[in-house]
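Novice: quick one: sequence and predicted model below, then my questions.
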Amino acid sequence: MTASVSGRSDPVVRRITTGDIAEALTQGLRDFQAQPLFGLAFGLIYVLGGISIVLCVTAFGMVYLAYPLAAGFALIGPFVAIGLYEVSRRRELGQPMSYGAIWRTVTSRGEIAWMAFVTVFFFVIWMYQVRLLIALLLGLNASFSSFKEFMTVVLTTNEGLLFLAIGNLDGAALSLILFSLTVVSFPLLLERDVDFVTAMITSVRAVVTSPGPMIGWAAIITVLLIVSALPYFLGLLVTVPVLGHATWHLYRRIVAPA
């Protein structure tokens, strides 16, 4: 083991397989079934966030930003799910459940605020890049009266197809980087007294140690979130808590006990 930024030993990262992912998903579903009200409450935050995005861009006449905003909103998912990690942790330890106890635990971990800043920073970068691509490829003063008009331009013009290709590749790269930085960091900061830099390094080490299963996990999260968001975001009520609980159990398989 190596020394962390704070002088303590770094957490030990273990290799995982696709079987571990399947088991984590099963355990995540069990946690949701055992504590459905907590899961639905945190899932509702995600649903309301998605609906609010659509309503806001519609009100400001910027419906064409609905897709990139919704995609960017997924970037801050690990922070939103931290309450779910705490529910799984408390259930694992047999501790009492209450929204107040969960809130106090989460807010008492000062380093979590820094990780939240990292996720928001990536979201801001993503939106700036989207606006830059629109200006460069679709016109500096590009504006669309409806989402349908925007999609027509994107899907039927060379500039639009180039925008779609570069935007999706750029979004995939940002998502993979942020996933690598956060997939283990938030659960680790919730459980142990480590600094956020050590948490991010540990998270990246987890991805590098098991690249195939971890990238597969990222793909599962992406596909499930997209499919769940299609029916007016309502599918996220179930998908978000199950994925959140599963992430905690996957973390338990990746990082060896202290």
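Specialist: Alright, I've got the coordinates.

Novice: from here on, just use CA atoms for contacts and neighbour counts.
Specialist: Noted.

Novice: separation between Ala66 and Tyr251?
Specialist: 32 Å (Cα to Cα, to the nearest Å).

Novice: between these two, point out the one with more neighbours.
Specialist: Taking other Cα atoms under 10 Å, Ala66 and Tyr251 do not tie; Tyr251 has more neighbours (22 against 19).

Novice: want to compare, so here's the second one:
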Amino acid sequence: MSTQRLHDLSRCCVHTITTKPWDIDTAVQRYAQEGIKGITVWRDALAGRDIQQTGRMVRDQGLEIVSLCRGGFFPHTTASGRQKAIDDNLRAIEEASQLGAPMIVLVCGADPAQPLEVSRQQIYEGIAAVLPQAASAQVKLAIEPLHPVYADTRSAISTLAQANDMAQLLGSPWVGVAVDVYHLWWDPALQTEIARCGRNGHLFAFHVCDWRVPTRHLLLDRGLMGEGCIPIRQIREWVEDAGFTGFHEVEIFSDEYWAQDQQVFLRQIKQAYLQHV
């Protein structure tokens, strides 16, 4: 049975990219003031900062750091390109460790100059290359499958089945998957594959937003929960039936919302979360 629905913000997490116009200091302060309990930090928000000090600042405000976004982008047609990606992911692991983030979300990447199968093999090899350091740092790696419209450059992993297969093949408790409703709501095998995540113990993250109808931009027009066609509550039930007890992470890329007053937007996020997640 699903866990009882919580009509509060105790499991609500907001990504810093969701309120992109705010720097991390402002985001942390405003999230805490509005009763948000979790934060996922995007790496751009850490540029030029003392990462350990930033982590302490976040925790001092009463926020739990859920994850660091993002690692990945492993595939390249050249060996030097693949090594550059591995080096960047090793830096991301170090950043997560310094920040106090228990997990990195992997947007795995793809190279349109080669077959998707080759990119998937390079993703496997890239994760395997950084896995020892991730395990040593006790930082989990969450493979995030993306909607097939992003298979050209953003991810050769398009279905939860592919992510599950890769996590199983890697065979480490430090590798799992992130379920993002925006990317996976369309998949007829979604319930089955979420249950498989639970059986294998590698359901690491759950991201929410909505798919607007019509969608005006495939990257920068995500909707607030409840203003689109994604059955968010249904998917949440499947996730919790699979044993997930973590945060529900609000991740919205939207030129429209970024152009608005971010304090108003944050309050809209709270309302949408309480009503539709």
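Specialist: Received, thanks. Please read these numbers as outputs of a predicted model, since none were measured by experiment.

Novice: quick one: TM-score?
Specialist: In this superposition the chains share a TM-score of 0.26, using TM-score structural alignment, normalised by the length of the first structure; 117 aligned residues with a Cα RMSD of 6.6 Å.

Novice: roughly how far does Pro36 of the first structure sit from Thr239 of the first structure?
Specialist: 12 Å.

Novice: which one's more surrounded, these two?
Specialist: Neighbours were counted for Pro36 of the first structure and for Thr239 using other Cα under 10 Å; Thr239 has more, 21 against 15.

Novice: packing partners of the one helix or strand that one maps to?
Specialist: For Thr239 of the first structure, the host element (DSSP states H and E) is helix 236-254. For helix 236-254 of the first structure, the elements it packs on are helix 18-34, helix 36-59, helix 82-93, helix 185-191, helix 211-229, judged by 3 or more Cα pairs under 8 Å, 6 or more residues apart in numbering; DSSP states H and E.

Novice: quick one, that helix and helix 211-229 angle?
Specialist: 170 degrees (axes from the mean of the first three to the mean of the last three Cα atoms, to 10 degrees).

Novice: by how many degrees do helix 236-254 of the first structure and helix 36-59 diverge?
Specialist: Using the same axes, to 10 degrees: helix 236-254 of the first structure against helix 36-59 is 120 degrees.

Novice: identify the residues contacting helix 236-254 of the first structure?
Specialist: Residues outside helix 236-254 of the first structure that contact it (Cα atoms under 8 Å, 6 or more residues apart in numbering) are 13-16, 20-21, 24-29, 31-32, 39-40, 42-44, 46-47, 78, 81-82, 84-85, 87-89, 183-184, 187-188, 206, 221, 224-225, 228-229.

Novice: and that helix, how far out from the chain's middle?
Specialist: Centre-to-centre, helix 236-254 of the first structure and its host chain are 11 Å apart (Cα atoms, centre = their mean, to the nearest Å).

Novice: any idea how many residues pack against Leu170 of the second structure?
Specialist: Applying other Cα under 10 Å, we find 17 residues neighbouring Leu170 of the second structure.

Novice: find the nearest non-adjacent residue to it, please.
Specialist: Spatial nearest neighbour of Leu170 of the second structure, chain neighbours left out: Ala128 (7.0 Å); criterion: Cα to Cα, 6 or more residues apart in numbering.

Novice: mind checking how far that neighbour is from Leu160 of the second structure?
Specialist: 19 Å.

Novice: just the buried positions in the host helix or strand of Ser80 of the second structure, please.
Specialist: Using DSSP H and E, Ser80 of the second structure sits in helix 79-99. By neighbour count on 16 or more other Cα atoms under 10 Å, the buried set for helix 79-99 of the second structure is 82-83, 85-86, 88-90, 92-99.

Novice: which element follows that helix toward the C-terminus?
Specialist: Next element after helix 79-99 of the second structure (DSSP H and E): strand 103-107.
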